[in-house]
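# no FASTA, just this:
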């Protein structure tokens, strides 16, 4: 049950995020549907490739595809003011990240993968769709900015990989905590350390 609920939450959140970004960069209707679907399913597809799950399983999620298409359609038919409001209320990435990070870690844990694979599964499922979306819209991926993003997915993967969240209420709580942490870190501009290489100036 937790698996299905998080799958739906993540799909709706990322489909909406992808559609809003597509409209922001002035994609046409087909482009908006494509970007919305890629954002919703891209992370899971990459995860499956890396952990050896047949990619055909992606196409067996008919219900989720219908949910994603319905969500994208709603965004497309909304008035411009509503879309602008949704764009300012940038919480959809946080919801998608949290839901898919927990779901991706659960998936890897359920097939007895080692802890590193669980961390990877949580990270790529939670952030993969957003990375692909940003690359396709020629934006710097949010995952690789200073803003704390991917770290929260990895933490979710670690908690599940260690067996500290097993029961339904624990998994839902973890989803909520990761969501809150992501929103807070974005709101207050928390960042990870960076290192840059400066050009040597010659006289």
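Everything's here; your move. Nothing here was measured: the structure is a model prediction, and the numbers come from that model.
# from here on, contacts and neighbour counts on C-alpha atoms
OK.
# for residue 47, give me its contacts.
Applying Cα atoms under 8 Å, 6 or more residues apart in numbering, we find residue 47 in contact with 121, 124, 125.
# quick check: which element contains the first one?
If I follow you right, that is residue 121. helix 115-136 (DSSP states H and E).
# mind checking how far that helix is from the chain centre?
Per Cα atoms, centre = their mean, to the nearest Å, the displacement of helix 115-136 from the mean C-alpha position of its chain is 7 Å.
# buried residues, it. List them.
Across helix 115-136, burial judged by 16 or more other Cα atoms under 10 Å covers 115, 117-134.
# if we can go back for a sec, from the contacts of residue 47, pick the one nearest residue 101.
Of all those, residue 101 sits closest to residue 125, with 5.8 Å by Cα to Cα.
# doesn't residue 99 make contact with that closest one?
No: using Cα atoms under 8 Å, residue 125 is not in contact with residue 99, being 9.3 Å away.
# can you pull out the helices in this structure?
2-24, 29-51, 62-77, 80-88, 92-110, 115-136, 150-161, 168-187 (DSSP state H).
# just name the most buried of those helices.
Ranked by mean neighbour count, the helices of the chain are led by helix 92-110 with a mean of 27 (mean count of other Cα atoms under 10 Å).
# so which elements touch that helix?
Packing contacts for helix 92-110, counted by 3 or more Cα pairs under 8 Å, 6 or more residues apart in numbering; DSSP states H and E, involve helix 2-24, helix 115-136, helix 150-161, helix 168-187.
# alongside the first one, take a look at this:
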């Protein structure tokens, strides 16, 4: 899955930051943030030593901050391209006094391919990735066979891949792709979906999806 042939799963739109977000960016990004392109090896990031959980597409970071606060013994790395979301996460990081969370801006696939050693991650989280709902855009979806094989190769033995989506068609694709990966085995609790785990915070986005009639599907697989 080389960078020259891969179709990006995201579109990067530059958006102005609010005054509060800009202040957080100016003061906290140099300490807690960085660009994927500047990371040679994930262990090189400053921060406490511990099992590393990588979150791909942290959005506005609300769930990310709560998970990092609830799991102080884990080292959390959030990768996102949406700068206002990263700035909002920096604000929550400061409010909660988190020291086990680092933020990266850029392409998570590039990070996995180039800077994450094999069998090194405790977990990978992908919550509500862009569903690219139009059929002609399905090829842009992140969860494809090559990506899942790459993510699985970066999990240490017993490490996990946790996905969630509110789009049934994408959930079915996730289930088929992950189940076909020989390096992964499904969580025994999946039948075929995983009951919503308490470890995944309930966000306003998810509450809105439920109000609009979209079921939330969780999947978890182990290396």
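Thanks, I have the structure now. All figures in this text were calculated on a predicted structure; none of them were measured in a lab.
# after superposing, what score do the chains get?
Once superposed, the chains reach a TM-score of 0.33 (TM-score structural alignment, normalised by the length of the first structure), with 107 aligned residues with a Cα RMSD of 5.2 Å.
# does residue 102 of the first structure touch residue 168 like I think?
No: shown here, residue 102 of the first structure and residue 168 do not form a contact pair, counting by Cα under 8 Å, at 11.5 Å.
# which residues does residue 172 of the second structure contact?
So residue 172 of the second structure contacts nothing (Cα under 8 Å, 6+ apart).
# for residue 66 of the second structure, see how far away it is.
28 Å (Cα to Cα, to the nearest Å).
# next: residue 20 of the second structure.
Residue 20 of the second structure sits 20 Å away from residue 66 of the second structure, going by Cα to Cα.
# show me where the second structure has its strands.
Shown for the second structure, the strands assigned by DSSP state E span residues 33-35, 52-56, 75-80, 101-105, 121-127, 155-165, 185-186, 217-222.
# could you pull out the buried residues of the longest one?
Under the neighbour-count criterion of 16+ other Cα under 10 Å, strand 155-165 of the second structure has 155, 156, 159, 160, 161, 162, 163, 164, 165 buried.
# biggest separation within these, which pair?
With distance counted by Cα to Cα, no two of those lie farther apart than 156 and 165, which are 24.3 Å apart.
# returning to what we had before: between residue 20 and residue 66 of the second structure, who's got more neighbours?
A count of neighbours by other Cα atoms under 10 Å puts residue 66 above the other of residue 20 of the second structure and residue 66, at 18 against 12.
# for residue 90 of the second structure, which non-adjacent residue is spatially closest?
residue 24 (6.1 Å; Cα to Cα, 6 or more residues apart in numbering).
# contacts only, for the one you found.
Applying Cα under 8 Å, 6+ apart to residue 24 of the second structure gives the contacts 87, 88, 90, 91.
# which ones among those are found in helices?
Under the assignment DSSP H, those contribute 87, 88, 90, 91 to helices.
# put together JSON lines for these, with distance to residue 177 of the second structure on each row.
Output for those, formatted as JSON lines (distance: Cα to Cα, whole Å):
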{"residue": "87", "distance to residue 177 of the second structure": "33"}
{"residue": "88", "distance to residue 177 of the second structure": "32"}
{"residue": "90", "distance to residue 177 of the second structure": "33"}
{"residue": "91", "distance to residue 177 of the second structure": "36"}
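# among those, which one sits closest to residue 209 of the second structure?
Among these, and counting by Cα to Cα, the member closest to residue 209 of the second structure is residue 88, at 21.3 Å.
# and the spatially closest residue to residue 121 of the second structure that is not a sequence neighbour, how far from residue 175 of the second structure?
Leaving aside its chain neighbours, residue 121 of the second structure sits nearest to residue 155 (4.7 Å; criterion: Cα to Cα, 6+ apart). From residue 155 of the second structure across to residue 175 of the second structure, the span is 18 Å (Cα to Cα).
# okay, and the common contacts of residue 102 and residue 168 of the first structure?
With Cα under 8 Å, 6+ apart, residue 102 of the first structure and residue 168 have no common neighbours.
# what about the helices in the second structure?
19-32, 62-70, 83-96, 108-115, 145-153, 168-179, 204-211.
# any idea which of those helices gets closest to residue 77 of the second structure?
helix 62-70 (9.2 Å).
# from the contact counts, what lies against that closest one?
strand 75-80, helix 83-96.
# in stretch 20-28 of the second structure, what counts as buried?
Buried, per 16+ other Cα under 10 Å, within stretch 20-28 of the second structure: 21, 22, 24, 25, 28.
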